[in-house]
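> Sequence below, structure please.
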Amino acid sequence: MFYWTLKYILLGPLLRLIYRPKVEGVEHLPASGAAILASNHLSFSDSIFIPLVTSRRVTFIAKQEYFTGKGIKGWFMRQFFTAAGCIPVDRTGGRAAQAAIDTGLRVLREGHVFGIYPEGTRSPDGRLYRGKTGVARMALESGAPVIPIAMINTDDIQPIGHRMWRIRQVHMRIGAPLDFSRYQGMAGERFIERAITDEIMYELMQLSGREYIDRYAQRGAAPTPAPAPATTAAAA
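Purely as a prediction, here's the structure:
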């Protein structure tokens, strides 16, 4: 109940008024059934704007620390992330990735929408980095289509290292659903999961116009100068 109140009464109308979301390809979002929304990750605000423009509830995972803070700030963060549809996952230790996959599969098997950032962390410099194969594992085990979503300018709205948001029109592009049913029964096959993940990242590169870097992004890495957005790199 709080999710819908936050979206349609408390916060959503204000965000729509200020940031005037421009969304291309909204017709690609399924009206029912399980679906995986796979997006590039430029800003904390991505997890706000994606649910804002979708008619269905979107569930994300969030690091457990967001739910265990102390004092007024900790209470506010816990209430906000719970209301925003986030599920806490312990991202430390060897089972962190599996915990995230298990959570996503539970949401998908209930016929809901699960949001994921295949890069695993926010881009340190705005470029698109190599995707982790958890998204492929979930697609194979759930049979859900993958909807690529490109965040175009949220790093301009909330630059790295800035807590305050700038007032800009947010821009997003949603691609056609990707169907991987041809690989049914191949979950756990390393080369298949890598091929699926690379296909998803290629679509995100095409939609976003961001340069693709064939290595994993490092959480907390210092931003480095990036060349102008390009669409000719190969996500191999």
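> alpha carbons only for contacts and neighbour counts from here, please
Noted.
> So Ala38, which state does it fall into?
When classified by DSSP: H, G, I helix; E, B strand; the rest coil, Ala38 comes out as strand.
> ok now do it, which residues does it touch?
115-118, 135, 146-149, 200 (CA atoms under 8 Å, 6 or more residues apart in numbering).
> which of the residues you listed tops the neighbour count?
Ile149 (29 neighbours; other CA atoms under 10 Å).
> And the contacts of stretch 212-226?
With CA under 8 Å, 6+ apart, stretch 212-226 has contacts from 119-132, 205, 233-236.
> Which residue, other than its chain neighbours, is closest to Glu193?
Sequence neighbours aside, Ala136 is the residue nearest to Glu193 in space, at 5.3 Å (criterion: CA to CA, 6 or more residues apart in numbering).
> Next: Val135.
Pro118 (6.3 Å).
> three-state assignment of the one you found?
Pro118 is classified as coil under three-state DSSP.
> Isn't it up against Ala136?
No. Using CA atoms under 8 Å as the test, Pro118 is too far from Ala136 to be in contact (9.1 Å).
> Mutual contacts of the two, please.
Thr197.
> Report back the residue of this structure that's furthest from centre.
What lies farthest from the middle of the chain is Gly71; by CA atoms, centre = their mean that is 28.7 Å.
> And it, how far from Arg78?
Distance from Gly71 to Arg78, counting by CA to CA, to the nearest Å: 11 Å.
> Between these two, which contacts overlap?
Joint contacts of Gly71 and Arg78 (CA under 8 Å, 6+ apart) do not exist.
> List the contacts of the closest residue to Ala96 other than its chain neighbours.
Nearest residue to Ala96, sequence neighbours excluded (CA to CA, 6+ apart): Asp90, at 6.0 Å. Asp90 makes contact with 63-64, 96, 99, according to CA under 8 Å, 6+ apart.
> closest to Pro227 among the residues you listed?
For those, the closest approach to Pro227 (CA to CA) belongs to Lys63, at 31.1 Å.
> Alongside the first, I'd like the structure of this one:
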Amino acid sequence: MFYWLMKRVFVGPLLHLVYRPWVRGAEHVPASGGAILASNHLAVIDSFFLPLVLDRELVFIGKQEYFTGSGVKGRMTAGFMRGVGTIPVDRGGGKASEAALRTGLRRLEEGGLFGIYPEGTRSPDGRLYRGKTGIARLALESGAPVVPIAMVGTDVAQPIGRRIPKVMRIGVVIGEPLDFSRYRGMENDRFILRAVTDEIMYAIMSLSGQEYVDVYAATQKARIAAGHPAAAGEEPGAAAAAPGGRPVPDVQVPVPPQEQDEPSVG
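Purely as a prediction, here's the structure:
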């Protein structure tokens, strides 16, 4: 109930009015049944705008820190995250991350939509980073289709360090579902997990038009924090690369549709 109140009555209408989000490919989200929505991650507001353009309820996992803040702001944030069904995850890995994935598996078995950011954290510079294999495990264990998604413009509206997004159009591009049933029962094979993850990241790259970097986003963030330059070949504008050594797709960053061609969202 809280989810739909926020979307239909309180937050949703305001976001529609101010940011005028556009969506392309909404028909690719299954009308029923469990599905994994795998998105690039450019800004905190990704978790607001993606659910906004869908007709079905979408639940994400979120970093543990959202649930442990102190003071009025911390309690409000934690309350909001719980109210919209966000599942806390300890990004340090181990048993806590395993528990979060198991919770996602139950969500899929119940026929719901489960959102995940395969990069594991926000991109530090707008590029697409190496996916973590947890999403592949989830896909193979659940048998659910994976729907690739590209968020467009959220990093420009809300760059790292900015709390209130600037007013501009936000886009969501949704690709055709990916079926990995051919790998069912192979969720403990690390090579299969990497291949599946790379296929998902390639699909996201093909939708978003982002430059790809074959390192983890968390690793790049740590390098930036330490003041270390990127390794050779990883600087912005370096030789093009794509997940799994595939050919680099010939795509551009999507742009908003013309007003007359624009589908309604929400």
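> How alike are these chains, TM-score-wise?
Here the TM-score for the pair of chains, by TM-score structural alignment, normalised by the length of the first structure, is 0.93; 234 aligned residues with a CA RMSD of 1.9 Å.
> quick one, strands of the stretch 1-150 of the second structure?
22-24, 35-39, 58-63, 87-89, 113-116, 128-129, 146-152 (DSSP state E, counting those that start in this stretch).
> following the last one, which helix or strand comes up?
Once the chain leaves strand 146-152 of the second structure, the next helix or strand it forms, by DSSP states H and E, is helix 154-157.
> what about that next one, how far off from the first structure?
Comparison of helix 154-157 of the second structure with the first structure after fitting gives an average deviation of 0.5 Å (mean CA distance after the TM-score superposition for the first structure).
> Beyond that helix, next helix or strand please.
Immediately after helix 154-157 of the second structure, counting by DSSP H and E, sits strand 171-174.
> Pull the residues that contact that following strand.
21-26, 28-29, 50, 53, 147-154, 207-208, 254-256.
> and if we set it to 6 Å?
The contact list for strand 171-174 of the second structure, computed with CA atoms under 6 Å, 6 or more residues apart in numbering, reads 21-25, 149-152.
> For that strand, what is the distance to the chain centroid?
11 Å (CA atoms, centre = their mean, to the nearest Å).
> what about that strand, how far off from the first structure?
Relative to the first structure, strand 171-174 of the second structure is 0.8 Å off (mean CA distance after the TM-score superposition for the first structure).
> Between strand 35-39 and the helix or strand following that strand, find me the angle.
Later in the chain than strand 171-174 of the second structure, the nearest helix or strand by DSSP H and E is helix 190-208. On the basis of axes from the mean of the first three to the mean of the last three CA atoms, to 10 degrees, helix 190-208 of the second structure is oriented at 70 degrees to strand 35-39.
> and whatever helix or strand comes next after helix 190-208 of the second structure, how far from the first structure on average?
Using DSSP H and E, the helix or strand that follows helix 190-208 of the second structure in sequence is strand 212-213. Once fitted to the first structure, strand 212-213 of the second structure is off its aligned match by 0.7 Å on average (mean CA distance after the TM-score superposition for the first structure).
> In the helix or strand immediately after strand 212-213 of the second structure in the chain, which residues are buried?
Per DSSP H and E, the first helix or strand lying C-terminal to strand 212-213 of the second structure is helix 217-226. By 16 or more other CA atoms under 10 Å, the buried positions in helix 217-226 of the second structure come out as 217-218, 220-221.
> cool, and stretch 161-171 of the first structure?
169-171.
> start to end distance for it?
Span of stretch 161-171 of the first structure from end to end, CA to CA: 21 Å.
> do stretch 106-117 of the first structure as well
End-to-end distance (CA to CA), stretch 106-117 of the first structure: 17 Å.
> Can you give me the neighbour number for whichever residue in the first structure pairs up with Leu138 of the second structure?
Aligning on TM-score structural alignment places Leu138 of the second structure opposite Met138 in the first structure. Neighbours of Met138 of the first structure under the rule other CA under 10 Å: 25.
> Met138 of the first structure and Asp102 of the first structure, how far apart?
For Met138 of the first structure, the distance to Asp102 of the first structure - CA to CA - is 8 Å.
> Glu211 of the first structure too?
31 Å.
> same question, Arg182 of the first structure
Going from Arg182 of the first structure to Asp102 of the first structure by CA to CA gives 22 Å.
> what about these two, which has more around it?
Asp102 (13 against 8).
> Could you count how many residues lie near the residue nearest to Glu193 of the first structure?
27.
> That one: what's it in contact with?
By CA under 6 Å, 6+ apart, the neighbours of Ala136 of the first structure are 193, 196-197.
> ok, Asp155 of the first structure - contacts?
42-43.
> Spatially central residue in the second structure, please.
Residue closest to the mean C-alpha point of the second structure, counted by CA atoms, centre = their mean, is Ser39 at 2.9 Å.
> residues in contact with it?
117, 149-150.
> how about a cut-off of 8 Å?
Residues in contact with Ser39 of the second structure (CA under 8 Å, 6+ apart) are 115-118, 148-151, 204.
> Then Ile116 of the second structure?
36-39, 60-61, 135.
> Let me know the closest of these to Arg8 of the second structure.
Phe60 (18.5 Å).
> so how far is Arg182 of the second structure from the spatially closest residue to that closest one that is not a sequence neighbour?
The shortest distance from Phe60 of the second structure to any non-neighbouring residue, by CA to CA, 6+ apart, is to Gly115 (4.6 Å). Distance of Gly115 of the second structure to Arg182 of the second structure, computed by CA to CA: 22 Å.
> same check, this time on Glu199 of the second structure
14 Å.
> what's the answer for Ala238 of the second structure, then?
In terms of CA to CA, Ala238 of the second structure sits 35 Å off from Arg182 of the second structure.
> same thing with Ala239 of the second structure?
Per CA to CA, Ala239 of the second structure is found 33 Å from Arg182 of the second structure.
> what does Arg106 of the second structure give?
Following CA to CA, the distance that separates Arg106 of the second structure from Arg182 of the second structure is 21 Å.
> ditto for Tyr66 of the second structure
On the measure of CA to CA, Tyr66 of the second structure and Arg182 of the second structure end up 37 Å apart.
> and what of Ala222 of the second structure?
In terms of CA to CA, Ala222 of the second structure sits 36 Å off from Arg182 of the second structure.
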